[in-house]
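Just to be clear, the model below is a prediction. Sequence and coordinates:
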Amino acid sequence: MEILSEIADNLLHLREKKPLIHHITNYVTVNDCANMTLAVGASPVMADDIGEVEEMVAFAAALVLNMGTLNLRTVDSMLAAGRKARKAGIPVIFDPVGVGATKLRTETAAAILREVRPSVIRGNMSEIKLLAGLKTDIKGVDSAAAEEDGEIIAAGLSRELDCVVAITGKRDIIAYRNRLCYIDNGHPSLAQVTGTGCMATSLIGCYCGVTDDWFCGAAAGILTMGLAGEVAQRSLRAGEGIGTFRVRLFDAVSTMLPEFILKEGKIHGVQIGN
């Protein structure tokens, strides 16, 4: 499939170019996101002070904004860095963690959508439904929403915001304009490790840092995490569990080859509309 070939090529380009990926992310997963960025072949910077974010993002190939552990200081930094990135044509990848759980998260997400206009939004079904203005159950920062009609919701929000929308779950969905794809790689153990969603968002940022096709960049990041989850799970022996699985995720990403993506990637792309 053409998109698999593009993803495989982008992995090579990423490792050749080693793009700088600026993160303003959460303190629960910041170290894992930095290490996942390194594992795939990019270079992370985690600067979040308002005094340097605009200067720092100017050097970056992509900006990742993650609402996992919000505070008023980082909200200002996200908005400042995001506006600077968009003005400079640098892709912004937004992870609206826990939107709808609190007033601060909901208002911050709205401000980022309005003032930054992200290039890619990656979230679980509950988060994407809430951004789309739909009622849904929430459970802290975890998804409690049913996954039916995900492609309709993703495509509708993508058209409304004119950005790539990715929903991660049992079956991942990526939509942009008249393009939509499903990804069926992954393993349930990914949901048992804190931060795999955040790490997937970082991987999207890495790929978007080397391509202008942000739809493909989003698919590449999510596919890479899904494949890594499968490899990590298969590598476990008797007596090894989630801790070993987490370490093996990084190993799987760092050793992933383009030919493995072409062989094992389970991605189905469709055209929607004209």
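Yep, it's here.

only C-alpha atoms for contact and neighbour calcs from this point on.
Noted.

quick one: residue 119 and residue 92 touch, right?
Yes - in this structure residue 119 lies within contact range of residue 92 using CA atoms under 8 Å: 5.1 Å.

the more surrounded of these two?
The neighbour comparison of residue 119 against residue 92 (other CA atoms under 10 Å) goes to residue 92, with 28 against 25.

any residues touching stretch 49-61, and which ones?
Counting by CA atoms under 8 Å, 6 or more residues apart in numbering, stretch 49-61 makes contact with 19-22, 47, 63, 73-74, 76-77, 80-81, 84-85, 88, 90-91, 208-210, all of which sit outside it.

mind checking the end-to-end distance for that stretch?
The stretch stretch 49-61 measures 19 Å between its terminal residues, going by CA to CA, to the nearest Å.

Spatially nearest residue to residue 38 (excluding sequence neighbours)?
residue 44 (6.8 Å; CA to CA, 6 or more residues apart in numbering).

and the next element down the chain from the host helix or strand of the one you found?
Following DSSP states H and E, the helix or strand that holds residue 44 is strand 43-45. Proceeding N to C from strand 43-45, the next assigned helix or strand is helix 53-57, under DSSP H and E.

List the buried residues of that next one.
53, 54, 56, 57 (16 or more other CA atoms under 10 Å).

try stretch 16-30
Counting neighbours by 16+ other CA under 10 Å, stretch 16-30 gives 18, 19, 20, 21, 22, 23, 24, 25, 26, 29, 30 as buried.

same deal with stretch 38-52?
Using 16+ other CA under 10 Å as the test for burial, stretch 38-52 gives 38, 39, 40, 41, 42, 43, 44, 45, 46, 47, 48, 50.

for residue 19, what are its contacts?
Under the criterion of CA under 8 Å, 6+ apart, the neighbours of residue 19 are 42, 43, 60, 61, 206, 209, 210.

ok, now residue 77?
Contact analysis of residue 77 by CA under 8 Å, 6+ apart lists 24, 48, 49, 50, 53.

which SS state does it fall under?
Under the three-state scheme (DSSP: H, G, I helix; E, B strand; the rest coil), the conformation of residue 77 reads as helix.

any idea how far residue 240 is from it?
Remark: distance between residue 77 and residue 240 (CA to CA) = 40 Å.

another one to put next to it:
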Amino acid sequence: MNTITRIRKGNPLIHCITNIVVANFKANGLLAVGASPVMADAIEEVEEMTGIASGLLINIGTLHARSVEAMKLAGKRANQVGIPLVLDPVGAGATSYRLNTVREILEEVNIQVLRCNVGELAAIANSPWEAKGVDSGKGELDVVFTAQEVAKKYNCIVAVSGEVDIVTDGKQVEEIIGGDARMPLVTGSGCLLSALCCSAVATTEKDDFQAVVDVMHFYKRIGEYAGRNSIGAGDFAVHILNGLDLLSKREEVEWSK
């Protein structure tokens, strides 16, 4: 059974502590592939909610003091109950508050997947980079080497999205091409990818690395599907959801490798 089919058949409950900009799009994307989203960030309930979830996604897109505390509490609970934790360090290089928060989370909890863009990777690795808000920005970086080093340091899988996606566990490296140049124009497209990665590792039987690779390949296909069927940014977003729904229902998924 392939990874996408496992998500649909497994119907994992994904607890997303996320940002207000992307919550609706992310929830609809998870539903489209057969997962069940829940988005609870109140300190009073995050530990309990994490305790019944299949996986936890922490997204730092719109931070404040209470949400940071909630993220740490939920992350520690995820480690206690043994469910996978995916961290999306949105705009990690934009401000010191964001970067410090990411570093605190990485020090205090164990994550299974770090899903980021190149700028966020550079910030976490303390490499020179010109950040542009929460977007990737620009600079020069050996992405594969840096991703491998970060993966080794935090004992996790690093999945870097971009024109060419990189997935590594510090040893294995997969480079993934495809997609559509308009994906970054849809707010939440990267955040949704992180949620899909969480769904994948929450339902995989044993190989987290391959599960993440499969999802990254699949999402490139989703971008291509949306590109073929849309005329602008508005219906491009709709066709991302349509693609997730339609392509994930196929019994056999032909990966675009």
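Looks like it arrived, so ask away. It should be emphasised that the depicted structure is a prediction, and the values quoted were computed from it without experimental measurement.

Trace residue 15 of structure 1 over to structure 2, please.
Following TM-score structural alignment, the counterpart assigned to residue 15 of structure 1 within structure 2 is residue 8.

which SSE is its match in?
Secondary structure assignment for residue 8 of structure 2, by DSSP H and E: helix 3-10.

burial count for residue 107 of structure 2?
Around residue 107 of structure 2 sit 11 other residues, with neighbours defined as other CA under 10 Å.

Now check structure 1 for the residue matching it.
Per TM-score structural alignment, residue 107 of structure 2 is aligned with residue 114.

for the buried residues of stretch 38-52 of structure 1, which one is nearest residue 136 of structure 1?
Residue 136 of structure 1 lies nearest to residue 48 out of the buried residues of stretch 38-52 of structure 1, by CA to CA, at 31.3 Å.

Which residue is the nearest non-sequential neighbour of that closest one?
Leaving out its chain neighbours, the residue that sits closest to residue 48 of structure 1 by CA to CA, 6+ apart is residue 24, at 5.4 Å.

ok, now residue 9 of structure 2?
The shortest distance from residue 9 of structure 2 to any residue that is not its chain neighbour, by CA to CA, 6+ apart, is 7.2 Å, and that residue is residue 34.

what about the strands in the stretch 151-257 of structure 2?
Assigned by DSSP state E, counting those that start in this stretch, the strands in the stretch 151-257 of structure 2 fall at 157-161, 165-168, 173-176.

pull the longest helix from structure 1.
Of all the elements of type helix in structure 1, the one with the most residues (DSSP state H) is helix 214-234.

so how far does that helix sit from its counterpart in structure 2?
Following the fit onto structure 2, the mean deviation recorded for helix 214-234 of structure 1 is 1.5 Å by mean CA distance after the TM-score superposition for structure 1.

start and end residues in structure 2 for that helix, please.
Using TM-score structural alignment, helix 214-234 of structure 1 lines up with residues 208-228 of structure 2.

Can you give me the buried ones in the matching stretch?
Using 16+ other CA under 10 Å, the residues of stretch 208-228 of structure 2 that count as buried are 208-227.

wait, what's in contact with the residue nearest to the spatial centre of structure 1?
By CA atoms, centre = their mean, structure 1 has its centre lying nearest to residue 201, at 2.0 Å. Residue 201 of structure 1 makes contacts with 64, 93, 94, 95, 122, 221, 222, as judged by CA under 8 Å, 6+ apart.

Please repeat the previous calculation with a cut-off of 10 Å.
Applying CA atoms under 10 Å, 6 or more residues apart in numbering, we find residue 201 of structure 1 in contact with 33, 37, 64-66, 93-95, 120-123, 166, 195, 218, 221-222, 225.

So which of those belong to helices?
Assigned to helices by DSSP H, the following of those qualify: 33, 37, 218, 221, 222, 225.

wait, doesn't the first one sit right on residue 195?
Yes - contact criterion CA atoms under 10 Å: residue 33 of structure 1 and residue 195 qualify, at 7.9 Å.

ok, the two, which is more surrounded?
Using other CA under 10 Å as the criterion, residue 33 of structure 1 and residue 195 rank with residue 33 on top: 25 against 20.

nearest residue to the more buried one other than its sequence neighbours?
Leaving out its chain neighbours, the residue that sits closest to residue 33 of structure 1 by CA to CA, 6+ apart is residue 199, at 5.0 Å.

next one: residue 93 of structure 2
Taking CA to CA, 6+ apart as the measure, residue 93 of structure 2 lies nearest to residue 123, with 5.0 Å between them; neighbours along the chain are not counted.

Which residue in structure 1 aligns with that neighbour?
Using TM-score structural alignment, residue 123 of structure 2 sits opposite residue 130 in structure 1.

Checking that match next. Helix, strand or coil?
Residue 130 of structure 1 carries the three-state label helix when classified by three-state DSSP.

and it, how many neighbours does it have?
Taking other CA under 10 Å as the definition, residue 130 of structure 1 ends up with a neighbour count of 18.

Now do residue 70 of structure 1: how many residues are near it, please.
When neighbours are defined as other CA under 10 Å, residue 70 of structure 1 has 17 of them.

Which one of the contacts of residue 77 of structure 1 is nearest to residue 186 of structure 1?
When those are compared for distance to residue 186 of structure 1 (CA to CA), residue 24 comes out closest, at 26.0 Å.

what's the counterpart of that closest one in structure 2?
The criterion is TM-score structural alignment: under it, residue 24 of structure 1 has residue 17 as its aligned partner in structure 2.

Isn't that match up against residue 69?
No - applying CA under 10 Å as the test, residue 17 of structure 2 and residue 69 come out as separate, 11.2 Å apart.

Tell me the residue in structure 2 aligned with residue 173 of structure 1.
Matched by TM-score structural alignment, residue 173 of structure 1 corresponds to residue 166 in structure 2.

Report whether the expected contact of its match with residue 209 is present.
No - no contact is recorded between residue 166 of structure 2 and residue 209 when judged using CA under 10 Å, the distance being 11.6 Å.

Identify the contacts common to these two.
Overlap between the contact sets of residue 166 of structure 2 and residue 209, as judged by CA under 10 Å, 6+ apart, is given by 158, 159, 173, 174.

Provide the aligned range in structure 1 for stretch 39-49 of structure 2.
Aligned by TM-score structural alignment, stretch 39-49 of structure 2 corresponds to residues 46-56 of structure 1.
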